[in-house]
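J.: with the sequence up front, the predicted model follows.
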Amino acid sequence: MMKFSNLNIPVSDATNPKIVPVNTLNRKTSNKYPCRDPYILLYDNKYYFYQGAGRNGVICSVSDDLENWADPVKVLPIPENFHGIKDMFWAPECHYYKGHFYIFSSVFSNKTNHRCVSVYRADNPLGPFVDIADGCICPKDWDTIDGTFYVDPQGQPWMIFVHEWTSMPDHNGGMCAAKLSDDLTHFISEPIELFRAKDRGEGYNGVTDGPYMYTDKNGHLMMIWSNMYHGLGYFVAIAHSETDTMEGPWTHQEEFLYCKDLRPDFTIDGGHAMILNDKDGVTKILMHGPNGKKRDAEGNIIDFEHLLIYDIVEENGTIKIK
């Protein structure tokens, strides 16, 4: 059994769906793999890298080593009469839970006239994934994005998500969570607000991006998430649950986990991160950076959003990049 995201994932055998072999390795992490909001699932000794592809749905690349990647394949095709009209398939995440694979992603919906997160299920990490939450699992009058999945020590599944600043009266985005039904099709509790973007203090904007939950070896629950700060750009912050439960209260660690110039080797901004235990049991953080194209004085592109990977360690009740 492999350990991933607090869940035991069975290694596939002859009775499990066939997995597409990695034949065409055309992309390398070391060559700046283009991406935004990366999410990688380790399953059956392979890495599955999910990305939103707009009106092409969700695509996935496969790797044996986090360095050499196969050409992407479509895993979530858009059905006829799909309700999404723009902002298609932002920040898809794929989680394994009780024998199925689940993608959490958001689109701007003509059902609600808001951005909304939905849940898609498949029996294979390469799909095809189908919607199981009727297009919107969150409150339909909210703009919601960046859904992520967590199972607490009591076995209760949760979805943590962004109540986006665009639908907040003061443009101060919220980080929220709700309990999920066991089939992950709907909430079984009202969403609770964990914190707001500007709780960190003056100078921070209203963005709450990319929540991801992490429990350390002592059972301490924390969340990594992203915001922006004048002069620093996009960064990764850490919030801590004082009770090690979703209900919190949540407090903000003063020191960033990642931001431009935090260390001499952090030369670009970056964020919307996730945490992965690799095949060797090494804990890694993955994010994109920089947060947008960088141009020289003549307007030529000199850098672009690409995958960043670092090792992390637990230290003094928090996590740090090695």
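T.: Alright, I've got the coordinates. Numbering: from 1, shown residues only.

J.: contacts and neighbour counts: CA atoms only from here.
T.: OK.

J.: now the strands for the stretch 51-200 of the chain?
T.: With DSSP state E, counting those that start in this stretch as the criterion, the stretch 51-200 of the chain has strands at 58-63, 68-70, 73-76, 84-97, 100-109, 114-122, 130-131, 144-151, 157-163, 174-179, 192-196.

J.: which residues touch Phe149?
T.: By CA atoms under 8 Å, 6 or more residues apart in numbering, the contact list for Phe149 reads His95, Pro157, Trp158, Met159, Ile160.

J.: try it against this one:
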Amino acid sequence: MSGFLGPYQQAQVRPLRTNVPLDSIVLSDPAILADRPTNTYYMTGTGGLLWKSKNLSRWDGPYKVTQTDPASWMGPNPMIWAAELHAYKNKYYYFATFTNRAVKIDTVKGREIERRASHVLVSDTPDGPYVPMQEATYLPADIPTLDGTFWVDKDGKPYMVYCYEWLQNLNGTIEKIELKPDLSGSVGKGKVLFRASDSPWSREKDEAGKDKPNKVTDGPYLFNTGTGRLGMIWTSWIYDVYTQGVAYSASGTLDGPWLQDPDPITLPNFGHGMLFRTFGGKLLMSVHSHKSVNGRTVRVPHLFEADLSGDKLVIGKPYVPVE
């Protein structure tokens, strides 16, 4: 697959840099694959580009790794959000959100909604190129979906877990859909796992100025605790503060029911996290910080120590990589 070019377009790329400190990289939704066969960390996120590191401290990039079909629903130059890399059955899969801004699928409360969906690309190697598989769409064309992630449930079947965006339904959901065994397409229909309004910690004001749960669901990521409990981190807002919470499945499967922890799991203005283990075996959470600088939103990757040895996910102090 690595030699396959075909009629595909690659993401726009910036000049290659080397030996870049992690906190000098501007990147939303950072997701890190620790790939043992190459002894390399690969970091993706929003933008469709890739960074590489041997020690988590210094990074080379950004490399262009996606090749999408301009004749597909994505169009010639899709926006790419929240990419994740997953190694599965001797292949590498690129879960990401693709947006075709030229296509409008709906208008809700005066806001046009663009064609946006979670999708999966594949490669033989972790650094790509990642190319489309057989299925044209994984999720319905008439709804906006985003932030797809990967999970193999207790039934042994692979699933995509994703968000149905609040822009259309006005109360975002997190849902699952079964994938084919080789992840080349989806099976059946999506199922709601929980809604944004289920959150006890997220807040916003309604049109009358009254307090209510926030409408946003963002960035789901699944994990098992040391006791075998199934959990999910996900992100929303407390008014204007970007915030990450956690939920646990009472059944131990994706079907839940999902019980929301009452308090956020990370510090304010950190979110869209994922978990990975270093080559030394340390569990870390990768997140981005969210702040406004001169009217512009700036997001930077950060690492925090994490612990899954007990019954719950515990987030510790910031992790400083050793060079």
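T.: Nice, I can see it. It should be emphasised that the depicted structure is a prediction, and the values quoted were computed from it without experimental measurement.

J.: got a TM-score for the pair?
T.: After superposition, the two chains reach a TM-score (TM-score structural alignment, normalised by the length of structure 1) of 0.80; 281 aligned residues with a CA RMSD of 2.4 Å.

J.: just to revisit the earlier point, of the contacts of Phe149 of structure 1, which is the most crowded?
T.: Ile160 (26 neighbours; other CA atoms under 10 Å).

J.: could you dump the strands of the stretch 51-200 of structure 1 to CSV with distance to Asp44 of structure 1?
T.: Shown next, in CSV, are the strands of the stretch 51-200 of structure 1 (distance: least, CA to CA, whole Å):
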stretch, distance to Asp44 of structure 1
strand 58-63, 11
strand 68-70, 16
strand 73-76, 17
strand 84-97, 12
strand 100-109, 13
strand 114-122, 16
strand 130-131, 22
strand 144-151, 20
strand 157-163, 23
strand 174-179, 28
strand 192-196, 34
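
J.: of all those strands, which lies closest to Gly281 of structure 1?
T.: strand 58-63 (16.7 Å; CA to CA).

J.: how many degrees apart are that closest one and strand 100-109 in direction?
T.: Using axes from the mean of the first three to the mean of the last three CA atoms, to 10 degrees, one finds that strand 58-63 of structure 1 and strand 100-109 are set 140 degrees apart in direction.

J.: for strand 58-63 of structure 1, name the packing helices and strands.
T.: strand 46-52, strand 68-70, strand 73-76 (3 or more CA pairs under 8 Å, 6 or more residues apart in numbering; DSSP states H and E).

J.: equivalent range in structure 2 for the shortest one?
T.: The counterpart of strand 68-70 of structure 1 in structure 2, counting by TM-score structural alignment, spans residues 58-60.

J.: quick one, what contacts the equivalent of Ser24 of structure 2 over in structure 1?
T.: Per TM-score structural alignment, the equivalent position to Ser24 of structure 2 in structure 1 is Lys32. Applying CA under 8 Å, 6+ apart, we find Lys32 of structure 1 in contact with His306, Leu307.

J.: how much space separates Lys32 of structure 1 from Phe304 of structure 1?
T.: Noted for Lys32 of structure 1: a distance of 8 Å to Phe304 of structure 1, by CA to CA, to the nearest Å.

J.: contact partners for Cys35 of structure 1?
T.: So Cys35 of structure 1 contacts Gln51, His288, Glu305, His306, Leu307 (CA under 8 Å, 6+ apart).

J.: shared with structure 2, which of those residues?
T.: On the basis of both residues aligned by TM-score structural alignment, their matches' CA atoms under 8 Å, what survives of these in structure 2 is Gln51, His288, Glu305, His306, Leu307.

J.: can you tell me which of these end up in helices?
T.: Judged by DSSP state H, helices contain none of the kept ones among the contacts of Cys35 of structure 1.

J.: and the residues you listed, which two are furthest apart?
T.: Comparing all pairs in the kept ones among the contacts of Cys35 of structure 1 by CA to CA, the longest separation belongs to Gln51 and Glu305, at 12.9 Å.

J.: I appreciate the help and will end here.
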